[in-house]
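Undergrad: Sequence and predicted model, in that order:
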Amino acid sequence: MQYLELNALHTELAPYGLVILGFPCNQFGKQEPGENSEILPALKYVRPGSGFVPNFQLFQKGDVNGENEQKFYTFLKVRVWLPQDYTTALPRLFWEPLKVHDIKWNFEKFLVDPTGRPVMRWFPRTTLSCCCGLMCILGRACEQGMGSGCQETASP
């Protein structure tokens, strides 16, 4: 479950300046149907459950694609593209118009440097252990020997 990995990554790299931001969205298979007030209790008791509480900033739910997409995502998508094309089944996407560089699914990841410049983008199913590139960009983490191993998984 990526929420658990996000917590672990934040715990490990926050001392080096990493800040993780989560943006819930219901545009992919309607997987986040609840109200904003239901998101944290759902994480705590259902998915992933077992009392889970995110240790990173989780924002209110919003659109990442289409006519009503958040400006933050418009900014990210035009500056860093995915390294290769992949598609998602159209019946599972809930926005218009569809664009080439749209977010493809939940848990797509972006790395933004301390100056606010987007520098990297990962597929939704890229494991967070693959963030060795992220650790190297942070620099200080690499100096201390962190950042071993990198595996990318297939797209949805």
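TA: Received the coordinates, thanks.

Undergrad: going forward, measure contacts between C-alpha atoms and count neighbours the same way
TA: Fine.

Undergrad: Skip ahead from the longest helix along the chain and say which helix or strand is next.
TA: Secondary structure of the chain per DSSP state H: the longest helix is helix 2-13. Under the assignment DSSP states H and E, the closest C-terminal helix or strand after helix 2-13 is strand 21-22.

Undergrad: hang on, the earlier thing: show residues contacting the longest helix of the chain.
TA: 18-20, 48, 54-56, 107, 128, 135, 141 (Cα atoms under 8 Å, 6 or more residues apart in numbering).

Undergrad: cool, and stretch 43-59?
TA: The contact list for stretch 43-59 (Cα under 8 Å, 6+ apart) reads 1, 3-4, 6-7, 10-11, 19-24, 40, 42.

Undergrad: another structure for you, compare them:
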Amino acid sequence: MSEQTIYDFEVKTIDGAMKKLAEYKGQAMLIVNTASQCGFTPQYKGLEELNRAYADKGLKILGFPCNQFGKQEPGDENEIKNFCSLNYEVTFPMFAKVDVNGDGAHPLFKYLQKKCKGIFGTEFIKWNFTKFLVGKNGEIIKRFAPADKPEDMSKDIEEVLK
């Protein structure tokens, strides 16, 4: 059996449809766990700016709402979708709410944590807006901390888009 890749995962969109990450083969991805009531929530603006700057060059930003950190994503998918659209004009794909840590963590996030550990070699995600940069070949390139601003990530993104 071959080793699992990021393209083996299937995720539920914010509208409830199932989507295979294999549909993003050949594109870079920035996978982010998000929240609507977090101190980092204004990063949606920067993420959308990255989306507008790099979507045509092969970057897909994927947002995964999560309520595990301070209960900062209490809404349902429809409320989250409306919040992102009305407040930040988000056009990048958003997905159904997931857990990113613990036994109930979505398999995608278990995989990301295992493949790209955080500071001091920790696997768990410490807060909302942790970001994983995935190369065009599916390789997990880098983990960005919640405090890492999207606007400071352009150099790394441009490197994976070459």
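TA: Okay, I see it. Since the structure is predicted, the reported quantities are computational estimates derived from the model, not experimental observations.

Undergrad: about what we covered before: could you work out the most separated pair of the contacts of helix 2-13 of the first structure?
TA: Using Cα to Cα, the pair of the contacts of helix 2-13 of the first structure lying farthest apart is Pro48 and Ala141, separated by 28.1 Å.

Undergrad: more neighbours, these two?
TA: Counted by other Cα atoms under 10 Å, Pro48 of the first structure and Ala141 do not tie: Ala141 has more neighbours, with 19 against 15.

Undergrad: Give the helix, strand or coil label for the counterpart of Ile103 of the first structure in the second structure.
TA: Matched by TM-score structural alignment, Ile103 of the first structure corresponds to Ile125 in the second structure. Assigned with DSSP: H, G, I helix; E, B strand; the rest coil, Ile125 of the second structure falls in the coil class.

Undergrad: how about the strands in the first structure?
TA: Assigned by DSSP state E, the strands in the first structure fall at 21-22, 57-58, 109-112, 118-122.

Undergrad: Need the winner for burial among those strands.
TA: Mean neighbour count (mean count of other Cα atoms under 10 Å) peaks for strand 109-112 among those, with a mean of 20.

Undergrad: Report the mean deviation for that one after fitting onto the second structure.
TA: Compared with the second structure after fitting, strand 109-112 of the first structure deviates on average by 0.5 Å (mean Cα distance after the TM-score superposition for the first structure).

Undergrad: Can you name the residues in contact with that strand?
TA: 76, 118-124, 134.

Undergrad: can I get those residues in a markdown table with distance to Gly34 of the first structure?
TA: Formatted as a markdown table, the contacts of strand 109-112 of the first structure follow (distance: Cα to Cα, whole Å):
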| residue | distance to Gly34 of the first structure |
| --- | --- |
| Leu76 | 26 |
| Pro118 | 30 |
| Val119 | 32 |
| Met120 | 30 |
| Arg121 | 27 |
| Trp122 | 26 |
| Phe123 | 25 |
| Pro124 | 21 |
| Leu134 | 31 |
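
Undergrad: Closest one to Gln31 of the first structure out of those residues, please.
TA: When the contacts of strand 109-112 of the first structure are ranked by distance to Gln31 of the first structure (Cα to Cα), Pro124 comes first, at 14.0 Å.

Undergrad: And the closest one, what's its match in the second structure?
TA: Match for Pro124 of the first structure (TM-score structural alignment): Pro146.

Undergrad: Please name the residues that touch that match.
TA: Applying Cα under 8 Å, 6+ apart, we find Pro146 of the second structure in contact with 40, 127-131.

Undergrad: Keep only these that are still in contact in the first structure, please.
TA: Retained contacts for the contacts of Pro146 of the second structure in the first structure, judged by both residues aligned by TM-score structural alignment, their matches' Cα atoms under 8 Å, are 127-131.

Undergrad: of those, buried ones?
TA: 127-131 (16 or more other Cα atoms under 10 Å).

Undergrad: what two of those residues are the furthest from one another?
TA: Checking those with Cα to Cα, the most distant pair is Trp127 and Lys131, at 10.2 Å.

Undergrad: Against Asp99 of the second structure, how distant is Met69 of the second structure?
TA: Met isn't right for residue 69 of the second structure; it's Phe. Phe69 of the second structure sits 10 Å away from Asp99 of the second structure when distances are taken as Cα to Cα, to the nearest Å.

Undergrad: circling back: out of the strands of the first structure, which gets nearest to Gln84 of the first structure?
TA: Proximity to Gln84 of the first structure, assessed across these by Cα to Cα, is greatest for strand 118-122 (10.2 Å).
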